[in-house]
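Colleague: What follows is a predicted protein model with its sequence.
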Amino acid sequence: MMTEQEVTTPILTEEQILQMPESDYMNDAQLAFFRARLRQMEADIRNNAGETTEHLRETVIVPDPADRATIEEEHALELRTRDRERKLLKKIEQALATIDSGDYGYCEETGDPIGIPRLLARPTATLSLEAQQRRELRQKLYGD
């Protein structure tokens, strides 16, 4: 269901959002852009899941063991991909919730802006680039 704000706020392009001044960070237009992008990602993942289900239901009896092994490996790869997408779907839902709560675009560790370029590259980002680098360094050093 779309809110009145979503209906009246036009969806901008990436270029338009990148050209906005920093003082406009996470304004209504930017939030509408990221909400639309996240919903499109969500729809794409759900469509892929349906295709995978149909693809896995197609039973092909192949007498050659090498061909059968290839088909099984392709299925396993497809299932691993869908598992990663399932995890991404949770992150998308969380990002949509942060848009609704007004916290989207801000680092969950420091409260600083994550930045438009980073959000364009990864709309589900919850950490600023610096906070993410610190977290990865800690994981590398201490195995968290």
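Modeller: Sure thing, it's come through.
Colleague: from here on, contacts and neighbour counts on C-alpha atoms
Modeller: Fine.
Colleague: where exactly do the helices run in this structure?
Modeller: 4-8, 14-19, 28-57, 65-101, 116-121, 129-142 (DSSP state H).
Colleague: And these: which comes nearest Thr110?
Modeller: With CA to CA as the criterion, Thr110 lies closest to helix 129-142 of the helices of the chain, at 7.6 Å.
Colleague: Need the residues that contact the closest one.
Modeller: 107, 109-110, 114, 118, 144 (CA atoms under 8 Å, 6 or more residues apart in numbering).
Colleague: Any buried residues in it, and which?
Modeller: By neighbour count on 16 or more other CA atoms under 10 Å, the buried set for helix 129-142 is Ala131.
Colleague: ditto for stretch 42-61
Modeller: Residues 42, 45-46, 49, 52 are the ones in stretch 42-61 that count as buried (16+ other CA under 10 Å).
Colleague: Ok, stretch 96-111 next?
Modeller: Under 16+ other CA under 10 Å, the buried positions of stretch 96-111 are 96, 98-99, 103-108.
Colleague: returning to what we had before: what two of the contacts of helix 129-142 are the furthest from one another?
Modeller: Set against one another by CA to CA, the contacts of helix 129-142 have their most distant pair in Arg118 and Asp144, with a gap of 24.0 Å.
Colleague: Which one's more surrounded, those two?
Modeller: Neighbour count, other CA atoms under 10 Å: between Arg118 and Asp144, Arg118 has more, with 15 against 9.
Colleague: The more buried one and Ala95, how far apart?
Modeller: 14 Å (CA to CA, to the nearest Å).
Colleague: Presented hereafter is structure B, for comparison with structure A:
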Amino acid sequence: MAAVASEEIDILEKAKRMLEPDYVPSDDEEYMNEQQQQYFRMLLIEWKRSIHDAAEHTLQSLQDGPIREPDLNDRASSETDWGIELRTRDRQRKLISKIDSALRRIDQGEYGYCEVTGDPIGLRRLIARPVATMTVEAQEAHERREKISRDD
């Protein structure tokens, strides 16, 4: 699980490096001004492109041929690695739908605002997690309610 999260962070960091290096949203600006919206739009598009590139690489590797490890232990290890890789790609497929949703929120002028409270999510949170839909406080409350309902 940590390796999957680490890969997701690496892909996001790569997307950030592809953006214009001389602009980073700042708290000194008006919140969700045109330049910030453009920054997040480009970040989300680049992140999505990076995910598609990684998926294409996985698909190409799968098409290169079946696992032909002569040793059963090596074969089992290879199959486990492929299983992890495919689960990672499935997670990223779900992430793409969140990216598309964030892009729609930008188009509708709703991006950057909590879907629960309507308060600004905050630039630091959006830079760390561009698909965030709730403030930290609203997310924590949501997770507490989820945990309570699971425990019942």
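Modeller: Everything's here; your move. All values reported here derive from a predicted model rather than from experimental measurement.
Colleague: quick one on the thing from earlier: any chance of the buried residues of stretch 96-111 of structure 1 in JSON lines, with distance to Met26 of structure 1 too?
Modeller: Converted to JSON lines, those look like this (distance: CA to CA, whole Å):
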{"residue": "Leu96", "distance to Met26 of structure 1": "13"}
{"residue": "Thr98", "distance to Met26 of structure 1": "12"}
{"residue": "Ile99", "distance to Met26 of structure 1": "9"}
{"residue": "Asp103", "distance to Met26 of structure 1": "9"}
{"residue": "Tyr104", "distance to Met26 of structure 1": "8"}
{"residue": "Gly105", "distance to Met26 of structure 1": "7"}
{"residue": "Tyr106", "distance to Met26 of structure 1": "9"}
{"residue": "Cys107", "distance to Met26 of structure 1": "13"}
{"residue": "Glu108", "distance to Met26 of structure 1": "15"}
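Colleague: circling back to that earlier point, turn the buried residues of stretch 42-61 of structure 1 into a markdown table, columns for distance to Glu6 of structure 1.
Modeller: A markdown table is the format used below for these (distance: CA to CA, whole Å):
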| residue | distance to Glu6 of structure 1 |
| --- | --- |
| Glu42 | 17 |
| Ile45 | 22 |
| Arg46 | 22 |
| Ala49 | 27 |
| Thr52 | 32 |
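Colleague: biggest separation within these, which pair?
Modeller: Glu42 and Thr52 (15.4 Å).
Colleague: just to revisit the earlier point, which one of the buried residues of stretch 96-111 of structure 1 is nearest Asp67 of structure 1?
Modeller: Distances from Asp67 of structure 1 to the buried residues of stretch 96-111 of structure 1, taken by CA to CA, are shortest for Leu96, at 42.8 Å.
Colleague: Excluding chain neighbours, what is closest to that closest one?
Modeller: Arg35 (6.5 Å; CA to CA, 6 or more residues apart in numbering).
Colleague: Return the distance of the aligned partner of the one you found in structure 2 relative to Asp119 of structure 2.
Modeller: Superposed on structure 2 with TM-score structural alignment, Arg35 of structure 1 falls opposite Arg41. Going from Arg41 of structure 2 to Asp119 of structure 2 by CA to CA gives 20 Å.
Colleague: Compare the two (neighbour count), which wins?
Modeller: More neighbours surround Arg41 than the other of Arg41 of structure 2 and Asp119, with 20 against 13 (other CA under 10 Å).
Colleague: Make sure that one is actually in contact with Arg104.
Modeller: No: checked against CA atoms under 8 Å, the pair Arg41 of structure 2 and Arg104 is beyond contact range at 9.7 Å.
Colleague: What lines up with Ser101 of structure 1 in structure 2?
Modeller: That one, Ser101 of structure 1, aligns with Gln108 by TM-score structural alignment.
Colleague: Is it correct that Leu43 of structure 2 is in contact with Arg17?
Modeller: No: checked against CA under 8 Å, the pair Leu43 of structure 2 and Arg17 is beyond contact range at 9.3 Å.
Colleague: Who has more neighbours out of those two?
Modeller: Per other CA under 10 Å, whichever of Leu43 of structure 2 and Arg17 has more neighbours is Leu43, with 24 against 12.
Colleague: what's the spacing between the aligned partner of Ser149 of structure 2 in structure 1 and Leu127 of structure 1?
Modeller: Taking TM-score structural alignment for the superposition, Ser149 of structure 2 sits opposite Tyr142 in structure 1. Between Tyr142 of structure 1 and Leu127 of structure 1 the computed distance is 19 Å (CA to CA).
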